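Asker: quick one, structure for this:
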Amino acid sequence: MSDLAEREWRLIRDDPREGPLQMAVEEIAARTALEDDRRTVRVYSWEPSTLSLGYRQEPETVDWEYCERNGIDVTRRQTGGGGIYHDSYADISYTIVAPAAEVPGDLMDCYELFCEPILEGLRRMGVDADFASAEQSSIYQPSCYLRDINPAHDVVAPASAGADAKKISGNAQYRQRDVVIQHGSISYDLESDHHVGVFETDLETDTFDERVTSIRDEVGIERDAAVDALATALAEWCGAEEGTWRSSELEAARELADRKFGSDAWIRNREVLEAEEH
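Answerer: Presented below is the predicted three-dimensional model:
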C-alpha cells in the first residue's frame, strides 16, 4: 500500500463502453478529483473494439476502410505515443487519476509509482513482468506495441529473458486541470491481425508476434481472473473502496464524448482541443 492510501479513492470495475466515452470519463474523473476530493482507479474494456490514436498521430497512418469493415471504432487519446488496438476481449485497460500536487512531479518517478499496482497485478496472475531492462528500437512508429521500447514505462514479460522479453503493457500519462491521469493497455491475448490491420502498412503479423506477448500466452489464466487480479492490486495500492460513476459524471462524459472524443474534428485533426486552447 502506498502513501496515497491516506486519501479517498474509489475503484471502478467499469462496464464495457465505446472508445470516445472511455476517454471522456477520464477527464470527468479529473474534475471529480479536484472538486470532490475523490480519486479514481478503474479497470475497463472497449465495446466495440477500438483503435485509440496517440495525440499527435497522423490520420494517414490508419487504414480507415479496414476499421470500418471490421467494426473497429477509432478515437484519439490525450496521451502521446502510437495507436493501440483495444480488442473487446484481448485488451485489459486501466486508469489512475490523482491530483498532481499529491504525486511526484518528476515524470519518471510518477510512472514508477503508478505502475506499482500494474506490475503487482501481473505478478499475482503469475506473469514474470517488469519494466523493460533495455531499450529496443522501433519496428513501426505509428503502433504503440511496435514502437521503441522504453524502460521508463514499457512493461515486458518474461522479465527473466532480459533484452529478449516481449512487451505486454504500454502506459502513458498526461495532466488535465492539475490532475495526473495515467492509463494503460495490457495484452490479455493477441489479436495480431487486427493490431497490424488497423494501420496503413504492409507489416506481417509475425512481426507483431515477435515483439508482443500476452497474459494468456505467459500463464493461461482466464480473463475474468486476470481482471480481478489487476483490480485488486489497484485497490490495495491506494486503499480504494469499490465504487461507481455518479449519474452526473456519466452525463457529463457523454456530452464530452459527443463534442470531442467522438468527433471527426478531434479524431482526425485535434481541432476541438486546439480551439479550446486558443
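
Asker: from now on I want contacts and neighbour counts done on CA atoms only, so please keep to that.
Answerer: OK.

Asker: ok, residue 208 - contacts?
Answerer: 145-146, 192, 195-196 (Cα atoms under 8 Å, 6 or more residues apart in numbering).

Asker: which two of these have the greatest separation?
Answerer: Greatest spatial distance among these (Cα to Cα): 146 and 192, at 11.5 Å.

Asker: so which of those two has more stuff around it?
Answerer: For residue 146 versus residue 192, neighbours defined as other Cα atoms under 10 Å are more numerous around residue 146 (24 against 16).

Asker: tell me who's in contact with the more buried one.
Answerer: Residue 146 makes contacts with 138-140, 208, 211, as judged by Cα under 8 Å, 6+ apart.

Asker: mind checking which of those residues are buried?
Answerer: Among the contacts of residue 146, those classed as buried by 16 or more other Cα atoms under 10 Å are 139-140, 208, 211.

Asker: any chance of the residues you listed in a markdown table, plus secondary structure and distance to residue 264?
Answerer: Shown next, in a markdown table, are the buried ones among the contacts of residue 146 (DSSP: H, G, I helix; E, B strand; the rest coil; distance: Cα to Cα, whole Å):
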| residue | secondary structure | distance to residue 264 |
| --- | --- | --- |
| 139 | coil | 28 |
| 140 | coil | 25 |
| 208 | helix | 29 |
| 211 | helix | 32 |
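
Asker: another one to check against the first:
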Amino acid sequence: MTALADREWRLIRDDPREGALQMAIEEVAARTALEDGIRTVRVYDWDPSTLSLGYRQDADTVDWDYCDREGIDVTRRQTGGGGIYHDHRADISYSIVAPADEVPGDLMDCYALFCEPIIEAFERMGVDADFAAAEQDAIYHPSCYLRDIHPAHDVVAPAEEGANARKISGNAQYRQRDVVIQHGSISYDLEPAHHVGVFDTTVDESTFTNRVTSIREQAGIDREEAVETLADALSDWCDATESKWREDELAAARDLADRKFGADAWIRDREVLEASER
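Answerer: Below you'll find the model as predicted:
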C-alpha cells in the first residue's frame, strides 16, 4: 500500500454511462497509465442496465428478445467468466488501472492486493464479507453469479465460518499493453428476474437469490452511502486525488465504443472494427 501511495493516482466518481462506453473508458485509462503515468481508481454504474458477456462467452447463451424487450444493453468484456447483468440501480461497479510492473506479477497476489479496498469498503459499510473460504460448484455456467465460487477472487457474505455464505461481489483482471485492469461488480440490491431472464435458460429466480446476497440485505444502508464508502476506500488505499476524465480520453473512449464494445461484430464474435468499417 505504501508503494502504491507513492505513485500518482486519481479517483473518478464516474457518471452513469452505457455499457460499451464504460468498457472503452477502461482501455483508455490503461493508455493513460502507460503513457502519462496516471493510475486510476473509479466507481461507476450502467445506464441503461447492461448484460456484459465474458470474453469467450457464446452469444447464443443470451436471450436477445428478452434484453430487447426489457431495454437491456449487451456488451462484451475483456475479462473472462460468465455474463453479468448490471442493473443501473442494484449494481455498483469499480475499476483499478495500474502499470503491470508496479503490482505483483502473480495473479493471485495481485487479486489480493487489488481487493484490499473492496474488503475494507464492506467493513466500513457494516457488511461481514471476505474472500470465499472454499469453492462452490457452478449452478449455471453462462452466469457469473451462478458459476463456481472461487476463493481467489469471489467475495461472499457473511464471512464467518459455518454461515450460509452467498456471493456479493465478483472481480476479474486482464493485462493489456503492460497495464493491469481489474474491475468488479458489487451487488447493492438483487434483481433476480433480470439476472436469469437475460439468459436463454429455465433457471428459476430462487436459484439466484439462494446463491447471491447484497449490501442492502446485509447492512440496510442506502445506495448513495454504499457508493461513497466504496469510493472513499479506494481513494484511501492508494492516496488518490479526486479527478475527472480529460476530454481527449472521453473522445477516444467514444471512438473505441463505436468500433469495439458497442459493435455487433465484437459483441457476437469478438471482432474489432477498423475506423473505416464503422
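
Asker: of all the buried ones among the contacts of residue 146 of the first structure, which two lie farthest apart?
Answerer: Using Cα to Cα, the pair of these lying farthest apart is 140 and 211, separated by 11.0 Å.

Asker: neighbouring contacts of stretch 56-72 of the second structure?
Answerer: Applying Cα under 8 Å, 6+ apart, the external contacts of stretch 56-72 of the second structure come out as 48-51, 53, 73-74, 80-83, 142, 197-201, 267-269.

Asker: the first structure: which residue goes with residue 169 of the second structure?
Answerer: Alignment note: residue 169 of the second structure maps to residue 169 in the first structure; criterion TM-score structural alignment.

Asker: which of the buried ones among the contacts of residue 146 of the first structure sits closest to residue 11 of the first structure?
Answerer: Distance to residue 11 of the first structure across these (Cα to Cα) is lowest for residue 211, with 31.7 Å.

Asker: for that closest one, give me its contacts.
Answerer: 145-146, 166-167.

Asker: mind listing the helices for the first structure?
Answerer: Per DSSP state H, the first structure carries helices over the ranges 19-35, 64-69, 107-125, 192-197, 205-211, 215-218, 223-238, 247-256, 264-269, 271-277.

Asker: tell me which residues touch the residue most central in space within the second structure, please.
Answerer: Nearest to the mean C-alpha position of the second structure, by Cα atoms, centre = their mean, lies residue 184 at 2.7 Å. For residue 184 of the second structure, the contacting residues are 93-95, 169-172, by Cα under 8 Å, 6+ apart.

Asker: residue in the first structure paired with residue 93 of the second structure?
Answerer: Checking TM-score structural alignment: residue 93 of the second structure goes with residue 93.

Asker: identify each buried residue in stretch 269-278 of the first structure, please.
Answerer: 269-270, 272.

Asker: which residues touch it?
Answerer: Under the criterion Cα under 8 Å, 6+ apart, residues 55, 59, 260, 265-266 lie in contact with stretch 269-278 of the first structure.

Asker: one more: stretch 92-106 of the second structure?
Answerer: Defining contact as Cα under 8 Å, 6+ apart, one finds that stretch 92-106 of the second structure is touched by 4, 26, 29-30, 33-34, 39-45, 110, 114, 175, 178-188, 227.

Asker: contact partners for residue 241 of the second structure?
Answerer: By Cα under 8 Å, 6+ apart, the neighbours of residue 241 of the second structure are 9-11, 235.

Asker: let's see it at 10 Å
Answerer: For residue 241 of the second structure, the contact set (Cα atoms under 10 Å, 6 or more residues apart in numbering) comprises 8-12, 40-41, 235.

Asker: so where's the longest strand in the second structure?
Answerer: Secondary structure assigned by DSSP state E gives strand 166-176 as the longest strand of the second structure.

Asker: what is the neighbour count of the nearest residue to residue 83 of the first structure once chain neighbours are set aside?
Answerer: Nearest non-adjacent residue to residue 83 of the first structure, counting by Cα to Cα, 6 or more residues apart in numbering: residue 53, 4.2 Å away. Residues lying near residue 53 of the first structure (other Cα under 10 Å) number 28.

Asker: doesn't residue 77 make contact with residue 53 of the first structure?
Answerer: Yes: using Cα atoms under 10 Å, residue 53 of the first structure is in contact with residue 77, at 5.9 Å.

Asker: what's the overlap in contacts for the two?
Answerer: Going by Cα under 10 Å, 6+ apart, residues that sit against residue 53 of the first structure and also against residue 77 are 83-84, 267.

Asker: which of those has the largest number of neighbours?
Answerer: residue 83 leads these on contacts (other Cα under 10 Å) with 30 neighbours.

Asker: tell me if I'm right that that one and residue 54 touch.
Answerer: Yes: applying Cα under 10 Å, one finds residue 83 of the first structure in contact with residue 54, separated by 5.3 Å.

Asker: what touches both of those two?
Answerer: Shared contacts of residue 83 of the first structure and residue 54, defined by Cα under 10 Å, 6+ apart, comprise 75-77, 142-144.

Asker: now do the contacts for residue 43 of the first structure.
Answerer: By Cα under 10 Å, 6+ apart, the contact set of residue 43 of the first structure is 11-16, 92-96, 183-184, 227-228, 230-231, 234.

Asker: number of residues surrounding the closest residue to it other than its chain neighbours?
Answerer: Of all residues not flanking residue 43 of the first structure in the chain, residue 94 sits nearest, at 4.3 Å (Cα to Cα, 6+ apart). Residue 94 of the first structure is flanked by 23 other residues according to other Cα under 10 Å.

Asker: separation between residue 94 of the first structure and residue 143 of the first structure?
Answerer: Distance, residue 94 of the first structure to residue 143 of the first structure, using Cα to Cα, to the nearest Å: 19 Å.

Asker: quick one: the nearest residue to residue 45 of the second structure once chain neighbours are set aside from residue 242 of the second structure, how far?
Answerer: Residue nearest to residue 45 of the second structure in three dimensions, not counting chain neighbours: residue 16, with 5.2 Å by Cα to Cα, 6+ apart. Remark: distance between residue 16 of the second structure and residue 242 of the second structure (Cα to Cα) = 17 Å.
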